[in-house]
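1. This is a predicted model, with the sequence first.
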Amino acid sequence: MADNSASEGSLGTIRGAAIWAPDGRKLAEFYAAVVGVTVGNAYSDEDGSEVAFPVPVGDSTYFFITAKSFKAPDWPAQELPFHLDLTFGDVKAAEKRLLELGATKPEFQPGGGRWTVLLDPSGQPFCITQTR
């Protein structure tokens, strides 16, 4: 629900999201390839290990974070806290390319053909649909 009492200067802008995975670099490279950009300079933790990998997309940046204890959700048995929706001009060609990049296609496909669910290399679901 929008807060209509907020002044213009007090409103925020969502600039991106952080997504955890067992190998943040690998997942960043996957999504960077999907959208045709390159992974930015990695961020290190307090021990100097690279753990956060930025993928700039337009005015947003998505960070893919290495979390060794990460476990992909058991979808569809478990609800998802969030997922990404990606659009393409040619969904069939995109699906083929995404599978070649390391995505997999689960048997369960909800949505009646309006979208296709794929799993990224970390096992997290994302959806692809036709660009409107």
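-> Yep, it's here.

2. When you work out contacts or count neighbours from here on, use the C-alpha atoms and nothing else.
-> Will do.

3. residues in contact with stretch 60-75?
-> 14-25, 27-28, 51-56, 79-80, 122-125 (C-alpha atoms under 8 Å, 6 or more residues apart in numbering).

4. same deal with stretch 80-94?
-> With C-alpha under 8 Å, 6+ apart, stretch 80-94 has contacts from 73, 124-131.

5. Weed out the non-buried ones from the contacts of stretch 60-75.
-> Using 16 or more other C-alpha atoms under 10 Å as the burial test, the contacts of stretch 60-75 include 19-25, 27-28, 51-56, 122-125 as buried.

6. alright, now check it against this:
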Amino acid sequence: MTAPVGQLASISLDCPDTDLLAGFYSRLLGLEEAFATPDRGVVALAGAGPMLTLMRVDHYVAPLWPEGPQHQQLHLDIAVEELDSATDAAVALGATPAKHQPAPNQWRVLLDPVGHPFCLTAVRPE
């Protein structure tokens, strides 16, 4: 194995409203704001490994999963202890269960307040 060039610092999500998603993911994952540009077009959250950075994009188009035409380009898998209670908690924060649930006993697919798919999962490596 060769030496890495660097370490993953952040995962960035395009969105129409950084403050909306910052509040949602702060409560969902227990993160705190680490950085914001003066116009709040970029907000970075920290506290769980790499930062989660939210970037305001004019003319944002939410992905439609699992069918297009705007497919997801990235999604987060979030480890939870119990799927039903975690799903209820995420919905209370503003998430919406996706209509398509390919493996609901292992993963719950939800959409954040602006339509990004993310999964709650109780699956762990053995």
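-> Sure, I can see it. For clarity, every value in this text was computed on a predicted model and none was experimentally measured.

7. before we move on, back to that, can you lay out the contacts of stretch 80-94 of the first structure as TSV showing distance to L101 of the first structure?
-> Formatted as TSV, the contacts of stretch 80-94 of the first structure follow (distance: C-alpha to C-alpha, whole Å):
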residue	distance to L101 of the first structure
P73	21
Q124	15
P125	15
F126	14
C127	15
I128	14
T129	18
Q130	19
T131	20
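
8. Can I get the buried part of the residues you listed as one PyMOL selection?
-> To isolate the buried subset of the contacts of stretch 80-94 of the first structure in PyMOL, counting by 16+ other C-alpha under 10 Å, use the following:
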select buried, resi 124+125+126+127+128+129
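
9. which SSE is L98 of the first structure in?
-> Here L98 of the first structure, judged by DSSP states H and E, is contained in helix 91-101.

10. From F30 of the first structure, how far out is the residue most central in space within the first structure?
-> For the first structure, the residue nearest the mean C-alpha position is L84 (5.0 Å; C-alpha atoms, centre = their mean). L84 of the first structure sits 13 Å away from F30 of the first structure, going by C-alpha to C-alpha, to the nearest Å.

11. ok, now V39 of the first structure?
-> Distance, V39 of the first structure to F30 of the first structure, using C-alpha to C-alpha: 10 Å.

12. The helix holding L98 of the first structure aligns to what range in the second structure?
-> Aligned by TM-score structural alignment, helix 91-101 of the first structure falls on residues 83-93 of the second structure.

13. Restricted to helices, list the buried ones among the contacts of stretch 60-75 of the first structure.
-> Within these, residues falling in helices by DSSP state H are 24-25, 27-28.

14. residues contacting the closest residue to A103 of the first structure other than its chain neighbours?
-> Distances taken as C-alpha to C-alpha, 6 or more residues apart in numbering put D120 closest to A103 of the first structure, at 4.6 Å, once the chain neighbours are dropped. D120 of the first structure sits next to 27, 30, 102-104, 126 when contact means C-alpha under 8 Å, 6+ apart.
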